[in-house]
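>>> Pasting a predicted model and its sequence here:
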Amino acid sequence: MTLTLLSGLSAETRTLSGWGRTHPVSTSVVQPPTLEQLQALIRAASPRSLIARGLGRSYGDAAHRSGGLVIELPAFDQITVDPASATVTAGAGISLDHILRVIVPAGFFLPVTPGTRNVTVGGAIAADVHGKNHHVDGSFGTHVQRLLLVDGTGTLRELTPSGRGNVEEAEWFWATVGGMGLTGVIVEATFSLIPITSSLISVDTTRYRDLESLMAAMVEADSKYRYSVAWVDSLDPRGRGVLTCGDHVPAEVLPHNLQADPLQYDPKALASAPPFLPGGLLNKFTVRAFNEAWYRKAPKQRQAELQAMAPFFHPLDGVQDWNRIYGPAGFLQYQFAVPDAAAHLVSRTLQALREVGAPSFLTVLKRFGHGNPAPLSFPMPGWTLAADVPAAVPGLLPVLDQLDQEVAAAGGRLYLAKDSRQPAAMVQRSYPRLAEWQSLVKALDPRGVFVSSLSERLALTADNSET
């Protein structure tokens, strides 16, 4: 069904969900072709009616709302690379995948990339995504030098991290970074790049028989590698795992046969998950078999292996629609960050998931470095564990509720871009600057135009239309 909005704009009715495929909703989707039409749309919008959406890779309900109007920005896809300053200016609707295809052959790499390249620039900023290099380079918003935001009044604002001396504008910038699209619609951003001379990564891989030795090696790797990540066997009581660390390879040290074209970049999706899989396909038996094979596949120790960027940074992008493997009930990701003093919550969480029978073949452990000034940015110095589990596991939600309390008590928090079930009280307890952020949102969106299922579930924003 098509709904006519303003002159020249129409909305299409669609069923949307997050990447976890839980709680689908029927909503209207509009794609403004110009900045002026986007501004007019926002000015004419009713309170609590709009939210922007990128490529739908938030796992839960961050980028839609039942009965609302979702804004997509495929027309905002411009890209300009400035080699002299090692920066790129890009439209908010362009994907990191598209940017990589332009910048890698030109001798640059993204300052931060999440586990998928299929996210937009706007989405990367709104979720303040992090990657394997957070302990060195921080999260995506740390590298943004300027952004253009259309706020809740339809006003186009140019914001920078420093506000160019204007404290309020700097606060609006950082409220937008990690702000989950609730300060307005990002339409463009300029951010720094990493200069490279080859597209290959030198990778060291080591297997560890238990979680304690794995985590000790990860702490040691902080000062040795730009990129590091660990896969953990969630079903193994010892917590065995595989640590993968890497750095960009200078072209001059490549084997001679690779020096002729050192900046090749051509990622491909290798396969596609079937459109339907039975809900019981993923269970502790099939996941145990997968985990055993994955662990044995990794070498006990291998150093300086040359890997292409795509399999190192975005291995799951090699399988299209891999989220289908969890069946029609979908899945959720439980991802928390805790300080070093609460490292025990990593093993505690893995044990709790084993006891409730929640199989996870994708369990990832990373190190975080210092955070940035954004009030709702997720990373903090310490540890982050992410476990994907089928949503239909009996008894799962009460276990996660208990883990929430332990994470919050330890000074940790959950990632909003991955969340689909935490209660509002958890966010209020674990994001201590929430009230500060809410006051900034009220200034940028005084009518309360922007809303999502996530923001309603977590009471992130007040209904400004009533004030």
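Everything's here; your move.
>>> Please count neighbours and contacts with C-alpha atoms only from this point.
Will do.
>>> Who are the packing partners of the helix or strand harbouring residue 172?
Residue 172 is part of helix 167-176 when elements are defined by DSSP states H and E. When contacts are defined as 3 or more CA pairs under 8 Å, 6 or more residues apart in numbering; DSSP states H and E, helix 167-176 packs onto strand 156-159, helix 434-444.
>>> isn't there a strand covering residue 265?
No. When classified by DSSP: H, G, I helix; E, B strand; the rest coil, residue 265 is found to be coil rather than part of a strand.
>>> Could you pull up the residues touching it?
With contacts defined as CA atoms under 8 Å, 6 or more residues apart in numbering, residue 265 is in contact with 101, 104-105, 199, 309.
>>> Roughly how far does it sit from residue 161?
Residue 265 sits 32 Å away from residue 161, taking CA to CA, to the nearest Å as the criterion.
>>> With residue 146 instead?
Remark: distance between residue 146 and residue 161 (CA to CA) = 7 Å.
>>> Mind checking which of these two has more residues around it?
In terms of neighbours (other CA atoms under 10 Å), residue 161 is the more surrounded of residue 146 and residue 161; the figures are 23 against 19.
>>> what's the neighbour count on the spatially closest residue to the more buried one that is not a sequence neighbour?
Sequence neighbours aside, residue 170 is the residue nearest to residue 161 in space, at 5.2 Å (criterion: CA to CA, 6 or more residues apart in numbering). Counted with other CA under 10 Å, the neighbours of residue 170 add up to 18.
>>> Same check on the one 5 residues further on?
Using other CA under 10 Å, the number of residues around residue 175 comes to 27.
>>> can you tell me how far it sits from residue 392?
Between residue 175 and residue 392 the computed distance is 35 Å (CA to CA).
>>> before we move on, the earlier item: so which of the helices and strands packed on helix 167-176 comes closest to residue 338?
For the helices and strands packed on helix 167-176, the distance to residue 338 is smallest for helix 434-444, at 17.7 Å, taking CA to CA.
>>> tell me which residues in the closest one are buried?
Of the residues in helix 434-444, those with enough neighbours to count as buried (16 or more other CA atoms under 10 Å) are 434, 437-438, 440-444.
>>> What's the first helix or strand after that helix?
From helix 434-444, the next helix or strand downstream (DSSP H and E) is helix 453-457.
>>> Second structure for comparison follows:
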Amino acid sequence: MKPVASWGRLSADPHHVISLNDPSRVRTLVCAGPHLGVARGMGRSYGDVCLNPEGALWVATGLDHFIGFDDNTGRLVCEAGVLLRDIQRLVIPRGWILPVTPGTQLVTVGGAIANDVHGKNHHVLGSFGDHVHNLTLIRTDGELIHCGPNERPDWFAATVGGLGLTGIIVQAEIQLRRVAGPWLDTETVPYASLGEFFRLADDSEAEWEHTVSWIDCIARGGERGLFMRGNPTNAGQRPAPGGRKLTMPIVPPVSLVNRLSLRPFNTAYYHLKKWQAGRAITHYEPFFYPLDNLLEWNRMYGPKGFFQYQSVVPREVGHDAVQAMLKEIARSGEGSFLAVLKTFGNRQPVGMLSFPQPGVTLALDFPNHGERTRKLFERLDDILREAKGRIYPAKDARMPRALFEAGYPRLAEFMKYRDPGISSGLSRRLMGS
């Protein structure tokens, strides 16, 4: 037994940790144990989707081999433990790139599929599952399932965004996209109101592939922020960003994100970026993955850890719902400097439990202040429930079961594909087993 935490560091419960390193032995290992288990990659999920307290945890980061790459078509076959970072570094010099990537590249292919991750270009290219040709799944009864959009598509729809509950993903074939190089033509535009954000988002979708916004949830209830947009570009030969990455060396005794630090930090960040606003040529790593420059940044929230609350609401109620949430957050004084606001495109999700849906998504991190934080979340839940929105399970550690069931109308359909030998903290909390 070994204590294991997720990225939110809210707890470190004991697990039977089993490393999956050899594809030929995965079936034996997952079928042999007496304990229910769940697969885990890098553990970058914030809540309990990658945890299974007192049960088995099948760590798949050892399944990290590239199997094949067709340089003419951009089709990549790899094991599920391969990191997105290693894919990018392999294929970008060859003129290809991952079409969709989340806010960190330190996640596995299996985790990206199981959570159907999204990036800054959902309005153009959808989510990660839109670019998976096929995958291989091992069930805990030993059954091997190959599935894709055109092969056993029901199993594919259950597994993409299926939170690791249909089996262990061991291999996948991914479609990459052509790219001229590692550079983007970017622009940062300060905005002074939520209405201005929505106008920028609407105006940018036709001309810009990547759009995202940082919002100051402290100042005037989230009425100012920085809108960032970018397009791939051929910028020729330029020196890539260098230097050593910084590491948060220790867990401080109290959260460094607090009422004393939030307002001056957000104010300084906003005015610095406002001063630097305009067009620039930017390397893909700092644009897509700004937080990867500070390793172990989750330690800054102190020994009690932190929550992330990421929700999506339909576009027609987006302005009012987001405004109501931001006002509630500002009123509470809890706040976040990692506050992201962006829009999703008008396209249906790949998976039965995929998070992205047409609308607007708001994501914020909150230090764990116990009951005070939970009371805030209950008020945000009320706003979300009225707006008919939903919460991202990959980031969740506490949403009510009723809100989960209301937000994911295909849940009953999904349950037919669950592997009875797989269980997680999240599945027991939200599905009963």
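Nice, thanks for sending it over. Not measured: the values here are computed from a predicted model.
>>> re the thing from before, can you redo the buried residues of helix 434-444 of structure 1 as JSON lines with distance to residue 187 of structure 1?
Written out in JSON lines, the entries for the buried residues of helix 434-444 of structure 1 read as follows (distance: CA to CA, whole Å):
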{"residue": "434", "distance to residue 187 of structure 1": "24"}
{"residue": "437", "distance to residue 187 of structure 1": "21"}
{"residue": "438", "distance to residue 187 of structure 1": "22"}
{"residue": "440", "distance to residue 187 of structure 1": "19"}
{"residue": "441", "distance to residue 187 of structure 1": "17"}
{"residue": "442", "distance to residue 187 of structure 1": "20"}
{"residue": "443", "distance to residue 187 of structure 1": "19"}
{"residue": "444", "distance to residue 187 of structure 1": "15"}
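>>> ok, the residue most central in space within structure 1 - contacts?
Nearest to the centroid of the C-alpha atoms of structure 1, with distances taken as CA atoms, centre = their mean, sits residue 129, at 4.4 Å. Applying CA under 8 Å, 6+ apart to residue 129 of structure 1 gives the contacts 112-114, 139-141.
>>> Check residue 171 of structure 1 too.
161, 163, 440.
>>> all strands of the stretch 201-350 of structure 1, in order?
Assigned by DSSP state E, counting those that start in this stretch, the stretch 201-350 of structure 1 shows strands spanning 227-232, 241-248, 271-272, 301-308, 319-320, 331-338.
>>> Where in structure 2 does the third one align, residue-wise?
Here strand 271-272 of structure 1 aligns to structure 2 at residues 246-247, judged by TM-score structural alignment.
>>> mean shift between the matching stretch and structure 1?
Once the two models are superposed, stretch 246-247 of structure 2 sits on average 0.8 Å from its counterpart in structure 1 (mean CA distance after the TM-score superposition for structure 1).
>>> Map residue 404 of structure 2 onto structure 1.
Alignment note (TM-score structural alignment): residue 404 of structure 2 maps to residue 427 of structure 1.
>>> how close does that match sit to residue 61 of structure 1?
Using CA to CA, we find residue 427 of structure 1 at a distance of 15 Å from residue 61 of structure 1.
>>> my guess is the match of residue 404 of structure 2 meets residue 458, correct?
Yes. Applying CA atoms under 8 Å as the test, residue 427 of structure 1 and residue 458 come out as touching, 7.0 Å apart.
>>> how many other residues sit next to the counterpart of residue 340 of structure 1 in structure 2?
Under the alignment (TM-score structural alignment), residue 340 of structure 1 pairs with residue 315 in structure 2. Applying other CA under 10 Å, we find 20 other residues in the vicinity of residue 315 of structure 2.
>>> Quick check: residue 139 of structure 2 vs residue 26 of structure 2, distance?
Residue 139 of structure 2 sits at a distance of 10 Å from residue 26 of structure 2 (criterion: CA to CA).
>>> got the contact list for the residue nearest to residue 103 of structure 2 when sequence neighbours are not counted?
Once flanking residues are discounted, residue 103 of structure 2 sits nearest to residue 289: 5.1 Å by CA to CA, 6+ apart. Contacts for residue 289 of structure 2 (CA under 8 Å, 6+ apart) come out as 102-105.
>>> before we move on, back to that, closest one to residue 11 of structure 1 out of the buried residues of helix 434-444 of structure 1, please.
Distances from the buried residues of helix 434-444 of structure 1 to residue 11 of structure 1 were compared by CA to CA; the smallest belongs to residue 444, at 25.1 Å.
>>> quick one: the helices in the stretch 101-250 of structure 2?
Read by DSSP state H, counting those that start in this stretch, the stretch 101-250 of structure 2 holds these helices, from start to end of the chain: 109-114, 122-125, 153-159, 194-204.
>>> Let me know which of those is tucked in deepest.
Here the criterion is mean neighbour count by mean count of other CA atoms under 10 Å, and of the helices of the stretch 101-250 of structure 2 the winner is helix 109-114, at a mean of 28.
>>> Can you list the helices and strands that that helix packs against?
Under the contact criterion of 3+ CA pairs under 8 Å, 6+ apart, helix 109-114 of structure 2 touches strand 168-175.
>>> so where is the strand it packs on in structure 1?
Mapped onto structure 1 with TM-score structural alignment as the criterion, strand 168-175 of structure 2 occupies residues 185-192.
>>> so how far is that stretch from its chain's centroid?
Remark: stretch 185-192 of structure 1 is offset 16 Å from the chain centroid, using CA atoms, centre = their mean, to the nearest Å.
>>> what's the average distance of it to structure 2?
Between stretch 185-192 of structure 1 and its aligned stretch in structure 2, the superposed structures give an average distance of 0.6 Å (mean CA distance after the TM-score superposition for structure 1).
>>> aligned partner of residue 54 of structure 1 in structure 2?
When structure 2 is aligned by TM-score structural alignment, the residue opposite residue 54 of structure 1 is residue 41.
>>> Please name the residues that touch its match.
The neighbours of residue 41 of structure 2, taking CA under 8 Å, 6+ apart as the test, are 50, 59-61, 81, 107-108, 110-111.
>>> and those residues, which of them are in strands?
Using DSSP state E, residue 59 are the members of the contacts of residue 41 of structure 2 that sit in strands.
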